[in-house]
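>>> I'll drop the sequence and a predicted model, then ask my questions.
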Amino acid sequence: MYSSGANHYQAVSNQTSIVDADPHQLIQLLLEGAMSRMAQARGCIERGDIEGRNNSINKAIAIIGGLNSSLNMDAGEISFNLKRLYEYMQQRLFEANVRNDINALDEVVRLLGEIKVAWEGIKEEAKAYIQNR
């Protein structure tokens, strides 16, 4: 009973965060969501939970796909490089899922973590850009 209530509260909290988020925050939420799913997948691999691993990795792949599709390809070389990196991460996650490979999973967590730190570092610039559009 408690976990059902806690899950419902978390879902409402997530929905509120999304509704109140600006475009920069939405990307942050997606990055955090992908990293959370990969942490879940890692736990599933360690426990031998094949279905949980599969579901968590597939959700992470879908989130990274969403990040990839949201890129503004008119922004130049950085968008092209991010597109290639997102595609690489999706491939590595697929391999992690097929091979039960924690190292591949950890590699993607590290790469996405670097993107997240960089994204947080440009928060003010991104907000200024969005306001001037």
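Yep, it's here.

>>> can we go C-alpha only for contacts and neighbour counts from here?
OK.

>>> what number of residues lie near Lys83?
Burial of Lys83, expressed as a neighbour count using other CA atoms under 10 Å, amounts to 21.

>>> Spatially nearest residue to the residue positioned nearest the centre of the chain (excluding sequence neighbours)?
The centre of the chain sits closest to Ala34, judged by CA atoms, centre = their mean, with a distance of 2.6 Å. Counting by CA to CA, 6 or more residues apart in numbering, the nearest residue to Ala34 once its immediate chain neighbours are dropped is Ala60, at 4.6 Å.

>>> Presented hereafter is structure B, for comparison with structure A:
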Amino acid sequence: MLQTTAQNTYKQNQVGTATPQDLTLMLYEGGIKFIKRAKHSIQEKDFNTAHDLITRVQDIISELIITLDRKYPVAEQMLLLYDFMKNRLIEANIKKDIAALEEVEEFFVEFRDTWKQAMQIARSQQPQQK
């Protein structure tokens, strides 16, 4: 119990002090983690847990949609992809379809990896502080 409390405190501090870019990365990583756990739950025939985990991934996508900066043209394309992912998650939840989860997971991995690269490029272009 003490370890769980310490872990929760650490996570709260991590989120509370993270930049918006880091929070987006955390959302992508959370989506991947919950999809992996949902696939495992389906394999173990623990459908209630799978449902809860898939719902958490849907919530993550909703948060990603909310945080989209619509002034950039790519935002509309991302919105379409997020909507597609949400629909696939609904299908996966209804049918307990691991293949649909894997499809969404691939999007999350690609988005996370691209986001990490963009963050690295942005940081390398910032003037060094002395």
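Looks like it came in fine. Bear in mind that the values here come from a model prediction, so they are computed numbers and not experimental data.

>>> tm score of chain vs chain?
Counting by TM-score structural alignment, normalised by the length of the second structure, the TM-score of this superposition works out to 0.89. Behind it: 127 aligned residues with a CA RMSD of 2.0 Å.

>>> any idea where the helices of the second structure begin and end?
If you assign secondary structure with DSSP state H, the helices in the second structure sit at 2-17, 20-43, 47-66, 74-95, 98-125.

>>> so how far is Asp97 of the second structure from the equivalent of Arg53 of the first structure over in the second structure?
With TM-score structural alignment as the criterion, the equivalent of Arg53 of the first structure in the second structure is Ala50. Distance from Ala50 of the second structure to Asp97 of the second structure, counting by CA to CA, to the nearest Å: 10 Å.

>>> neighbour-wise, which of those two wins?
Remark: of Ala50 of the second structure and Asp97, Ala50 carries more neighbours, 25 against 16, as counted by other CA under 10 Å.

>>> Against Lys96 of the second structure, how distant is that one?
Applying CA to CA, the value for Ala50 of the second structure to Lys96 of the second structure is 8 Å.

>>> Ok, Arg37 of the second structure next?
13 Å.

>>> So for those two, which sits in the more crowded spot?
Neighbour comparison, Arg37 of the second structure and Lys96: the larger count goes to Lys96, with 22 against 16 (by other CA under 10 Å).

>>> Enumerate every residue touching that one.
With contact set as CA atoms under 8 Å, 6 or more residues apart in numbering, Lys96 of the second structure has these partners: Ile42, Phe47, Ala50.

>>> Now do the residue nearest to the first one when sequence neighbours are not counted against Gln58 of the second structure, distance only.
In space, Ile42 of the second structure comes closest to Ala50 once its chain neighbours are excluded; the distance is 5.9 Å by CA to CA, 6+ apart. Distance from Ala50 of the second structure to Gln58 of the second structure, counting by CA to CA: 12 Å.
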